[in-house]
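Visitor: Fold the following, please.
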Amino acid sequence: MLERFLKKQNESQEAGTFLHVPEHVAIVMDGNGRWATKRGLPRNIGHREGMKRIHEITESADDIGVKILTMFAFSTENWGRPQTEVDFILRLPERFIESELPKLMKNNVQVKMMGSNEGLPQHTINAVQKAVNETATNDGIVLNLALNYGGRADITRAVQKLCLEVDEGKRDANSITEQDITESLFSHHYPDPDLFIRTSGEIRLSNFMLWQMAYSEFVFTDVLWPDFSKKDFLEAIDVYQARKRRYGSL
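Guide: I've put the predicted structure just below:
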């Protein structure tokens, strides 16, 4: 599948056309629990299997030239799940870093986190921070883990930051622009996602990067996340490349 994709890219260049590879891809990794339930397994097994897809899809994204891959690992709404499931999910970053950090280093991946540390167990914070610190000098693809993240909370936090600057006399409220809000979000270091992918057949954003995805292209697939393969990822890229992004114009 990768060979076919690269051949198509080469043929388009030779023909004087250009098939744009998205710079920033955002993914909601959905369907872990349903994957396990379909097999008569505990939901936690689905989360464990889903974790294994992260590095594979990161490699696939890197292979085709994606610069930033943001993955929704744990939302602010996920705290409402059974405590045993929450505890298991919040152990996964530690397991992921322990098993995958050598590969991430070898592949020049830079790990980042997007979200609030508030409420997260210290072992989760420590694991993610270790990965962030040890990959800080890598300059390859960015693997941006959205952890304890919610789109509305992100916007609220940005507005609160700007309001504080107004109160302190550092900013005029009437001069606040969309760009000011963008620069106050967790994702301010990165361009907005070009492509949003959600697995499992659900067709909604689930409070993910609401501000940032105003003009993203959306691809929804019925494939459950633990089954999501390089082939599925490249098919989503194919769909993206077949579209024309108009940004509200003709």
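
Visitor: from here on, contacts and neighbour counts on C-alpha atoms
Guide: OK.

Visitor: How about the secondary structure of Ala131?
Guide: What DSSP: H, G, I helix; E, B strand; the rest coil gives for Ala131 is helix.

Visitor: how close does the closest residue to Asp154 other than its chain neighbours get to Cys163?
Guide: Closest residue to Asp154 apart from its sequence neighbours, by Cα to Cα, 6 or more residues apart in numbering: Leu185 at 6.0 Å. Distance of Leu185 to Cys163, given as Cα to Cα, to the nearest Å: 14 Å.

Visitor: what about those two, which has more around it?
Guide: Leu185 (23 against 17; other Cα atoms under 10 Å).

Visitor: For this structure, just list every one of the strands.
Guide: Listed in chain order, the strands of the chain (DSSP state E) span 24-28, 68-75, 110-114, 142-149, 195-198, 217-220.

Visitor: export those to JSON lines and tack on distance to Ala131 and mean neighbour count?
Guide: Below are the strands of the chain laid out as JSON lines (distance: least, Cα to Cα, whole Å; neighbours: other Cα atoms under 10 Å):
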{"stretch": "strand 24-28", "distance to Ala131": "20", "mean neighbour count": "22"}
{"stretch": "strand 68-75", "distance to Ala131": "15", "mean neighbour count": "22"}
{"stretch": "strand 110-114", "distance to Ala131": "6", "mean neighbour count": "22"}
{"stretch": "strand 142-149", "distance to Ala131": "10", "mean neighbour count": "23"}
{"stretch": "strand 195-198", "distance to Ala131": "24", "mean neighbour count": "23"}
{"stretch": "strand 217-220", "distance to Ala131": "29", "mean neighbour count": "18"}
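
Visitor: Kindly present those strands as a markdown table, with separate columns for distance to Thr135.
Guide: Converted to a markdown table, these look like this (distance: least, Cα to Cα, whole Å):
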| stretch | distance to Thr135 |
| --- | --- |
| strand 24-28 | 19 |
| strand 68-75 | 14 |
| strand 110-114 | 5 |
| strand 142-149 | 10 |
| strand 195-198 | 25 |
| strand 217-220 | 29 |
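
Visitor: one more to line up against the first:
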Amino acid sequence: MLGKRSSAAPAKTDGPEDIQGPQHVAIIMDGNGRWAQKKGKIRTFGHKAGVESVRAVVRFARKNSIKSLTLFAFSSENWKRPEEEVSVLMELFNLVLNNEAKRLHKNGVRLKVIGDVSAFDDKLKQKIRKAEVMTAENSDLVLNIAANYGGRWDIVNAAQQLMQDVTAGKLGVDEINEATFDERISTAGLPELDLLIRTGGEHRISNFLLWQSAYAELYFTDVLWPDFSESVFQDAVDDFKQRQRRFGLTGEQVSV
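Guide: I've put the predicted structure just below:
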């Protein structure tokens, strides 16, 4: 099983060329609608095409020993999109759970859905629960699907859990720190987020994994999500490996 996350900096290396690949990668899958519009199709066509890119990044993650992959599928702000598009996204989520859960299980992938699932209908919640239970013991890769997720929601939710524990006498106020907060965040128990990728040409993180991104490396690409392939993923990882991760230290300290 995966070890608990640690706030400590990783062991020092001799230089950027010695940096290991990322253990936890998150991706903001942006550009589905624009991809479809460029082809003269409706926006929802792009969302359906993007499913193959999800399969590609899962394959890549498994082949490259990435321990955790977090995909931003549906934000808490996406409910404001046109009703037809939201409806298609929900149908697509149902379809993916139906068709992909067994495949993920067969390939040793553990599926987790992070976000406020209470907003979904009972049928979808049951499918989520069934897929999570079926894959719960798998350890080759943890695939987090962020659905109805927002980074601010995640932080507030963790704070509410801490408050409940303090009120119940399970935790003292002086015991609230980064470690106890981290234990209540949606990605608790997973490796620290190393690399955050956003496709589609935008240069913002859009309320995604705010707590977890504190020391993550950010990588932005103009590639629209349906065109995001294993080779594009490799480009992002190669770029990551060339960076010197200092975690507040100087470059000289890291190189010693």
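
Visitor: so where do the helices sit in the stretch 151-256 of the second structure?
Guide: Under the criterion DSSP state H, counting those that start in this stretch, helices of the stretch 151-256 of the second structure are mapped to 151-167, 178-182, 230-241, 251-255.

Visitor: could you redo those as TSV and give each row distance to Glu83 of the second structure?
Guide: Shown next, in TSV, are the helices of the stretch 151-256 of the second structure (distance: least, Cα to Cα, whole Å):
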stretch	distance to Glu83 of the second structure
helix 151-167	23
helix 178-182	35
helix 230-241	32
helix 251-255	50
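
Visitor: closest one to Asp30 of the second structure among these?
Guide: Of all the helices of the stretch 151-256 of the second structure, the one in closest proximity to Asp30 of the second structure, counting by Cα to Cα, is helix 230-241 (14.2 Å).

Visitor: Give me the mean deviation of that closest one from the first structure.
Guide: Compared with the first structure after fitting, helix 230-241 of the second structure deviates on average by 0.3 Å (mean Cα distance after the TM-score superposition for the first structure).

Visitor: contacts for that helix?
Guide: Here helix 230-241 of the second structure makes contact (Cα atoms under 8 Å, 6 or more residues apart in numbering) with 16-22, 56-57, 60, 195, 197, 217, 219.

Visitor: again, only this time at 10 Å
Guide: 15-22, 25, 53, 55-61, 64, 194-197, 217-221, 223, 229 (Cα atoms under 10 Å, 6 or more residues apart in numbering).

Visitor: tell me the angle of that helix relative to strand 24-28?
Guide: 120 degrees (axes from the mean of the first three to the mean of the last three Cα atoms, to 10 degrees).

Visitor: Show me which positions of helix 230-241 of the second structure end up buried.
Guide: Glu230, Phe233, Ala236, Val237, Phe240, Lys241 (16 or more other Cα atoms under 10 Å).

Visitor: on that earlier part again, show the contacting residues for the residue nearest to Asp154 of the first structure.
Guide: 114-115, 151, 153-159, 161, 209, 211-212.

Visitor: If we use 7 Å, what do you get?
Guide: Residues in contact with Leu185 of the first structure (Cα atoms under 7 Å, 6 or more residues apart in numbering) are Asp154, Ile155, Ala158.

Visitor: For those residues, which single residue is the most surrounded?
Guide: Highest neighbour count within the contacts of Leu185 of the first structure, by other Cα under 10 Å: Asp154, with 22 neighbours.

Visitor: Just give me the match in the first structure for Arg81 of the second structure.
Guide: For Arg81 of the second structure, the aligned residue in the first structure is Arg81 (criterion: TM-score structural alignment).

Visitor: Can you tell me what Glu49 of the first structure aligns to in the second structure?
Guide: In the second structure, Glu49 of the first structure lands on Ala49 (TM-score structural alignment).

Visitor: right, and its match touches Asp227 too?
Guide: No: contact criterion Cα atoms under 7 Å: Ala49 of the second structure and Asp227 do not qualify, at 9.0 Å.

Visitor: which one of the strands of the first structure lies closest to Phe88 of the first structure?
Guide: That would be strand 68-75 among these, by Cα to Cα, at 11.5 Å.

Visitor: Now the closest one on the second structure. Mean distance?
Guide: So strand 68-75 of the first structure averages 0.6 Å relative to the second structure (mean Cα distance after the TM-score superposition for the first structure).

Visitor: who touches that strand?
Guide: Contacts of strand 68-75 of the first structure (Cα under 7 Å, 6+ apart): 23-29, 141-150.

Visitor: for the first structure, which helix is longest?
Guide: Determined from DSSP state H, the single longest helix within the first structure is helix 43-64.

Visitor: Quick check: that one compared with the second structure, mean distance?
Guide: Once fitted to the second structure, helix 43-64 of the first structure is off its aligned match by 0.9 Å on average (mean Cα distance after the TM-score superposition for the first structure).

Visitor: can you pull the buried residues of that helix?
Guide: 43-51, 53-55, 57-62, 64.

Visitor: again with stretch 162-171 of the first structure
Guide: Leu162, Cys163.

Visitor: For that stretch, what is the distance to the chain centroid?
Guide: Counting by Cα atoms, centre = their mean, to the nearest Å, stretch 162-171 of the first structure is centred 31 Å from the centre of its parent chain.
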